[in-house]
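J.: Mind looking at a prediction? Sequence and model below.
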Amino acid sequence: MYVDDVLKSCESSEKAISLINQLCELTETKGFHMTKFASNSSEVNSSIPNSELAPSLKCLDLNGSGVHHALGVKWNMGPDELKVCVDIEPKQATRRGILSAVSSIFDPLGLVSPFVLPAKRILQDLSSEDFSWDDTICHSHKVRWENWVSQLPILNDVSVPRCYKPPGFTPIDIQLHCFCDASQDGYVAVAYLRYIDANGSVHVSFVKSVSRITPKRPITVVRLELMSAVVAAELSQSIKRELDYEMCSYYFWTDSMSVLQMINNRSERFKIFVSNRIALIHSLSKVESWFHVSSELNPADVLSRGVMPKHLPKMSVWFAGPEFLKLDRSHWPKPCSVKCDDNFASEVKVNFVSTSSNEFASVFDLLKRFSCFEKLCQSVGWLLRFKAYMKWKFCSGPRPPVGNLSVDELEFAMHNVMSLVQLDSISPSLL
């Protein structure tokens, strides 16, 4: 049986040593042998037999230095940091080769998501332009691809602390802040943990980001923003399940006033696309946890648009979180009143109710069953042909045609539909 690596964080070396002993005793009872142990603590490494240490530690002095691979992520045990491996093999400039190269970047935490998004956009463009898997891509896309690949080694400098809080930092308040944003390139969310200790000191840590490529089909920006809000709500639940923290509060930030109004609205009925996503947001988060942040202060804005790897030195906000989170709450963006705008009004479901007492009421009930005028005319055309058939069968009328409806029959059906609408809507004195 194959068992993958196990990652576990402990508050102290004593707890880690105790956990290792308990785990080994438990697995030995069923015939499983635990090995390849590695820790950033020299005390923990010293308590483990040298033969059971990870290969990366056997040739070291057990001080936890060096780089260890765990679940596809590089762990630099000296400074206790996580790194992303972006060493991709050269591939042919085809759709298949580009997909293989981009997929080889294993980034479960989304540390380098803003820098990978441009490559994903190239893939989407190739797909929409009907390039087959092994076609050589055109010059414009090839230039974009080669430019991105040439900058990729810069991402090897990306690293974040493995532990969310500094050594000796004892928080009394733990908050999860999720930021979301959307553009024509992608809809995304990114989460940060905010710690506060008894002295009022604040520490902010990057947790995870999630990015989705915007579909090629036309979709409004307000709906994209709403989709990003759903991603943020789902991300918060994922983090809540995986972390052993008792969160004191959750905060969700968006720069879309339309989305805030939709989330806060309890009276209007929205179109199905919007109402389903609002219901999901309400089930995963509290309405009072949603706040507005300007695009300039929103770290998700960078992720939604994507950046080239060469801009990594300017991306400190992405890894450390926005500056206002490190300040007292009085310095956070001020709550603003949620006002109605055209984007909000366009998503409200409008119901029209009309009454009719004329002789054509039953016919209009039939017309209301169709949302496509072409299908309506086709159905009316078949009814008129059936009427002509019955006349021919029982009243010696002309024999109706057979087969598909002709152009003349469809045109005659359209005139009948328009006549019925006119009879219902226009005064008889005007006809």
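T.: That came in fine, so what should we check first?

J.: contacts, neighbours, all on C-alpha from now
T.: Will do.

J.: what about the nearest residue to residue 332 once chain neighbours are set aside, how many neighbours?
T.: Leaving aside its chain neighbours, residue 332 sits nearest to residue 324 (5.6 Å; criterion: CA to CA, 6 or more residues apart in numbering). By the criterion of other CA atoms under 10 Å, residue 324 has 13 neighbours.

J.: second one coming, line it up with the first:
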Amino acid sequence: MGIEYEQVTKRMILSVAQQVFDPIGFLCPTILVPKIMLQKLWKENLTWDQLVDEVVAKSFKYWVKALPYVINIKIPRWILIGDNAAEEVTVHTFCDASQDAYACAVFVRVKLHRNVSVFWLAAKSRVAPLKKSGSKMTVPRLELLAGTIGARLYTNVAANLSQKYRCFFWSDSTTVISWIQRKEEWGVFPHLPGIQNPADLPSRGNSPNQLLDSKWWEGPLWLYELEEDWPAGNVTCDEEEVYAGRKKKLVTTLINVDGTSFWNIDYFSKSAKTIRMMAYLLRFIHNTRHPIDKRVGELSLEELEVAENFVFKVVQKETFTGVNAPRIASLSPFVMKKA
């Protein structure tokens, strides 16, 4: 790896990056760097042997020059469990994402003779996928992908641990935690600040010498403390962001035939804002009729869903005269009778 590269091409970057053998991912923060470079080059439609621009070439040369630093990285593989001598064992899976990548890391915390040790077990990082338009996914969506590979990596690690333990899944995305908890598919998934998340490093990438200095395989400092001193798991999320993330596609179009509407649903041009406006109107009606049981605070998911269905009914009533309406007659619509 001490070779000097005068001319840098996409083929060369891929070739050198693939020479680094990292089956369990302890070098994934630094291996991510050339992968991000390659993705940017793909977007520029460069051929395999076409020279890259000066900025990319300089970054790649710096990365290659720093690779020998990884020789000095030493990670203990004996984790003090297996003979039932440990007093307490907990497994922690951390997930994080950036605009360029998403990642996860699994650590084990072992309490033995009143001493606490934290050991890195495995990690994975992935470059953020591109949409057909060439743009990247939103960070919350990437955070969700990080949670997905985190769950898979934990499953692989857990298959090789025989001792009883508790497991924790950590994320710094309140939106993703809300998605997961409301589906009620996973167990404990607390929130922690991004600065305290060890998965932040492999989700952004860094040079080999920075990886050596970081000692990220030792785990976050707070994990060595008592459990009551760990980051609180309380989640305060942005309901609009949570709700927007659930919508796959626009179901219908808001059209006002005669230009007048009692509910004024054409006040906003975006359906999400219209639904939130309707939700607040329905809340006002509810609070007026039920002064003792008033609804306050952020809109709940149930309120938003009720408002969405109400908007659909208003649009259909104002837009279509029935199943024989010219706009939808070709779709062979029918009215389903209630049971």
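T.: Structure's in. What do you need? Just so you know, these numbers come straight off a predicted model, no measurement behind them.

J.: re the thing from before, against residue 302 of structure 2, how distant is the equivalent of the residue nearest to residue 332 of structure 1 over in structure 2?
T.: Alignment note (TM-score structural alignment): residue 324 of structure 1 maps to residue 222 of structure 2. With distances taken as CA to CA, to the nearest Å, residue 222 of structure 2 is found 37 Å from residue 302 of structure 2.

J.: quick one: the strands in structure 1?
T.: Ranges of strands in structure 1, per DSSP state E, are 67-70, 73-76, 81-83, 159-161, 171-182, 186-197, 202-213, 249-254, 290-292.

J.: where's the fifth one relative to the chain centroid, distance-wise?
T.: Put plainly, it is strand 171-182 of structure 1. 17 Å (CA atoms, centre = their mean, to the nearest Å).

J.: show me what contacts the match of residue 324 of structure 1?
T.: 229, 230, 231 (CA atoms under 8 Å, 6 or more residues apart in numbering).

J.: Can you give me the separation between it and residue 228 of structure 2?
T.: 10 Å.

J.: which one is the aligned residue in structure 1 for residue 207 of structure 2 nearest to, not counting chain neighbours?
T.: Correspondence of residue 207 of structure 2 to structure 1, assessed by TM-score structural alignment: residue 308. Using CA to CA, 6+ apart and skipping residues adjacent in sequence, the residue nearest residue 308 of structure 1 is residue 115, 5.4 Å away.

J.: same deal with residue 221 of structure 1?
T.: Nearest to residue 221 of structure 1 is residue 183, by CA to CA, 6+ apart, at 6.8 Å.

J.: residue contacts, that neighbour?
T.: Contacts of residue 183 of structure 1 (CA under 8 Å, 6+ apart): 214, 221, 224, 225, 304, 305.

J.: What is the equivalent residue in structure 2 for it?
T.: Checking with TM-score structural alignment, residue 183 of structure 1 has residue 98 as its match.

J.: swap in residue 134 of structure 1?
T.: Aligned partner of residue 134 of structure 1 by TM-score structural alignment: residue 49.

J.: swap in residue 163 of structure 1?
T.: For residue 163 of structure 1, the residue aligned by TM-score structural alignment is residue 78.

J.: Number of residues surrounding residue 173 of structure 2?
T.: Neighbours of residue 173 of structure 2 (other CA under 10 Å): 22.

J.: Verify the contact between it and residue 140 for me.
T.: Yes. Counting by CA atoms under 8 Å, residue 140 is a contact partner of residue 173 of structure 2 at 7.0 Å.

J.: what sits in contact with each of the two?
T.: With CA under 8 Å, 6+ apart, residue 173 of structure 2 and residue 140 have no common neighbours.

J.: circling back to that earlier point, separation between the residue nearest to residue 221 of structure 1 and residue 22 of structure 1?
T.: 50 Å.

J.: Just name the most buried of the strands of structure 1.
T.: Counting by mean count of other CA atoms under 10 Å, strand 186-197 has the highest mean neighbour count of the strands of structure 1, with a mean of 25.

J.: Give me the neighbour count for residue 170 of structure 1.
T.: 14.
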